[in-house]
Each structure stands twice: as structure tokens, then as C-alpha cells.
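Colleague: Got a predicted model here, sequence first, then my questions.
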Amino acid sequence: MKKIIVVDDDIHILELLYIHLSEQGYIVFKARDGISALEILHKENCHIAIVDVMMPFMDGYELTKVIRQQFNIPVILLTAKSQIDDKEKGFQAGTDDYVVKPFEPKELSYRIKALLRRYDNVTEESIIRMGSTTINRKSYEVQIDDRIFLLPLKEFELLYFLMANPKQVFSRDHLIEQIWGIDYEGDERTVDVHIKRLRERFTQLTDDFQIKTIRGIGYSLEEKRS
């Protein structure tokens, strides 16, 4: 049974969502601020978070950033704000979806189901192996033989994406869109810097794979064939 945490300082919204989602078979936890929400998340294995933006102590943007760093679950931001700048800030914080108040509970339910399906599919395909190298998207670990490495988030996501699509050539723009998102305001050099760091980390550790520069286009990861 899926567990959902709803975080909102409006008690009426909390009760509305608690009743609606409980009737659909979810186990629902309620929190009125980000601090309380994190306490629950550390105790309960929640599958998705519904987070209000305007809250005391820790707003929804900051809570979303912490959830993205510490828990592998989707986040839906729930807010009265509808300006494009607010939405951009939400997606930059790491939210998966954005619902503006007032909203139809049924619409929120559809979005919850869609995100849960997407994350379930990711979990099923979360481990990739190349020779003695294993990359686990669920634990965010890279293991080479008996050594385990924890990478910065974007380095991990970039390596995972390339390993999941070996021999395919990707432009820098495509990699930015996949890893940093379409709203990212940086430039192509970000990709070059992260590729350089990955090469520095792994070139001397393994020859299971190699990240090649495709001149004039971008990058491709190739698996060593024994």
C-alpha cells in the first residue's frame, strides 16, 4: 500500500486531502511544516510528497530541495501561486509536478498515479552493470568490484544516463535538458566540467567503460567488450 505525506499549514487542505486520498486506499501522513515533514519522512517509507509552498520555518521550495537530496521520491508542489516565475523556482528546486490552488482533488489523484507509475518504472530498472561496475539509481551508489563510491548528484545522474544508453551520441544541449532540465540557465560548459570530473574519477579505477568525445556533437559512453 502506497504511503503519501501531505505538508500544508492549512488544516482544511490537510483534512481534505487526508479524506480524499485515504478513500483511495493510500496511507496518508499529515504535517503542517517542513520540519515536521522531515521527521515523518525519516521514520516512514513514504512513496510521494505533496508539499505546499508557503509554510512557516521551512517553505516548500527548501523542503523540496531537502527531499530531493535525501529521499528518492517524487514531489508535487501545491500552491496558490500561479506566476511563471514561481513555477520555474519550483522546478529548479526539484519538484516533479506543480498544482495550483484551487484544485480538483481528482486532478491531483491523476497526477499522483502518473508520478508513482513513473517512479516505479525507474525503480524496476534502477541497476545497471558493466563488467565489474554497478550503478544503482535507488541507492545512488557506484560500485567497482568491492569499492563503493558516492558521487555528487548531477555527476551520478549524468553517468547513469550515459550508462543506460551506451553507444548513443548525445549533444550537450540534450544532456543539459535530461540532467539539469529545460529551465537550466547555465551553458554547455557545465556538461564538459562534469564529464571531465567523471573521467578523472574512473579512468584509473576501471576500463569497463569509456566516455568519448564526439567532435562537433557531444559525448558517448562505450562499454568495453571482453
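Modeller: Great, that's in hand.
Colleague: C-alpha from now on. contacts and neighbour counts both.
Modeller: OK.
Colleague: Pull out the buried residues from stretch 133-152.
Modeller: Residues of stretch 133-152 classed as buried: 133-137, 140-144 (neighbour count, 16 or more other CA atoms under 10 Å).
Colleague: where's the nearest residue to residue 97 once chain neighbours are set aside relative to residue 202, distance?
Modeller: Closest residue to residue 97 apart from its sequence neighbours, by CA to CA, 6 or more residues apart in numbering: residue 76 at 4.7 Å. Counting by CA to CA, to the nearest Å, the separation of residue 76 from residue 202 is 35 Å.
Colleague: Below is structure B, check it against A:
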Amino acid sequence: MNTILIIEDDLAINDLIKTTLEKNDYHCTQAFSGTEGLLNIKTATYDLIILDLMLPGLTGEEFIEKLLEIADIPILVASGKDSIDSRIACLNLGADDYLIKPFDINELKAQVNALIRRTRKNPVSDRLGYKEFILHRELFDLEINGQLLHLTKQEYKIIKLLMENPGKVFLKQEIYEYAWEDYYMGEDKTINVHISNIRRKVKPFTDHELIETVWGIGFKLKK
């Protein structure tokens, strides 16, 4: 049974979505703030998130940013914000689809079904997310705000290692032996050149750095 997390502060709307989807064989968990939604993410696994934007405390947009740091779960935004700018901003942040309130409940069901089908064809495990960065495991591509960058094998493996272990500092030896599958001979130039190439590729598409240098030690993801 597919599991869905509903993050909506309006009790009536939250209950309506839950009741409707459970009649269609989905298991639903309810949350009423972005903070509560994040707590649920840390304690359970979900196939889809239905997300309001105007939430108490942590907004929907802030929730999306924080979610990408800890998990890769499809997001259907359901919001009263109906401007093109709001929709584009959410999709660029990492949302998968956008539904404008007030919505027809049958349209909601159709979009939920479509996202679940899409996820089955393109499993979540094929993507790894961190902030606005999405690493496509099978394509050797890094997606930044909707733009796809092709990576070399070593660039891909360096990013994959760091994104799978956010917050961890890796020694140059560890990075080299993982990405090149060879013994490290103390040669810093090769790693430094590849890190520089990654930064150069990323820079035109975001103000955020992806990789941080920890001087005298190695590298980690930039917070």
C-alpha cells in the first residue's frame, strides 16, 4: 500500500484529502505544520507528500528546501497561491507538481495517481537530493534548478559520495580511492582539479556552493 504524508493546516481540507485517498487504497498520515511534517519524515517512509505552502511556522517553501537535505520524496503542492511565479518557484525548488486551491477532489486523485505511477517507473532511489541539487544516479547528471549538467564518471562519484553522507568530512584519500577505485599515492592535484571542475559547472546555475573545502583535511557538502 502506498503511503502519503498530507501537510495541511486546514483541518477540513486535510481530513477531506485523507478520507478520499484512503478510499482509493492509500495509507495517509496527517501533519498540520511544516515542522510536524519534517518530524514524520524522520520517523517513517512515504511515497508522496501533499504539501500546502501557507503553513504556520515553517512555510511550504522552507519545508521543500529542508526535505531535500534529508530525503528524496515526490511532492505535490496544493496551494491557494495561484501566481505563475509561485508555481515556478516551487517547481524549481524541487516540487514535482502543483495544484491550485480550490481544487476538484477528482483532479487531486488523478495527480496523486500520476505521480505514484511516475515514481514506480522512475524509482526514488534513482535520484539523490540535497538543497536545490538532484543527482540522477543512472544518467550521470546533476540537476540544478531544472538545469541538467552532465558529469564525468569521477565527478559523479565524488558528488554521490558527499551527497550520500551530508555533514561528513572525507579525506582526500577516501575520495580518491572511492572515485578512482585505486590506491591513493598522495597526489592532491587530481582531486583538486576535479573539485574545481565541479564548482565551475555548478556556479552558473546557483549562488550556493555544493562542495566545501575543509582545510588540511578534505571536503564535505556545503551547508
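Modeller: That came in fine, so what should we check first? Because the structure is predicted, anything quoted here is derived from the model rather than measured.
Colleague: thinking again about what came up before, more neighbours: which of residue 76 and residue 202 of the first structure?
Modeller: Comparing residue 76 of the first structure with residue 202 by neighbour count (other CA atoms under 10 Å), the higher total belongs to residue 76, at 25 against 14.
Colleague: Okay, strands next: where are they in the second structure?
Modeller: All strands of the second structure, identified by DSSP state E, fall at 3-7, 27-31, 48-51, 75-79, 97-100, 127-130, 133-136, 141-144, 147-150, 170-171, 211-214, 218-221.
Colleague: on that earlier part again, closest to residue 16 of the first structure out of the buried residues of stretch 133-152 of the first structure?
Modeller: Residue 16 of the first structure lies nearest to residue 137 out of those, by CA to CA, at 34.1 Å.
Colleague: OK, contacts around the closest one?
Modeller: 123, 126-127, 160 (CA atoms under 8 Å, 6 or more residues apart in numbering).
Colleague: What count of nearby residues applies to the aligned partner of residue 180 of the second structure in the first structure?
Modeller: Using TM-score structural alignment, the equivalent of residue 180 of the second structure in the first structure is residue 206. Number of residues near residue 206 of the first structure (other CA under 10 Å) recorded here: 14.
Colleague: same thing with residue 2 of the first structure?
Modeller: Around residue 2 of the first structure there are 12 other residues, counting by other CA under 10 Å.
Colleague: measure the residue positioned nearest the centre of the first structure to residue 214 of the first structure for me?
Modeller: Centroid-nearest residue in the first structure, with CA atoms, centre = their mean: residue 68, separated by 5.8 Å. According to CA to CA, residue 68 of the first structure and residue 214 of the first structure sit 32 Å apart.
Colleague: What of residue 104 of the first structure?
Modeller: According to CA to CA, residue 104 of the first structure and residue 214 of the first structure sit 48 Å apart.
Colleague: The lengthiest helix in the second structure against the first structure, how far on average?
Modeller: Looking across the second structure with DSSP state H, the single longest helix is helix 105-121. Its matched residues in the first structure lie on average 1.1 Å from helix 105-121 of the second structure after superposition (mean CA distance after the TM-score superposition for the first structure).
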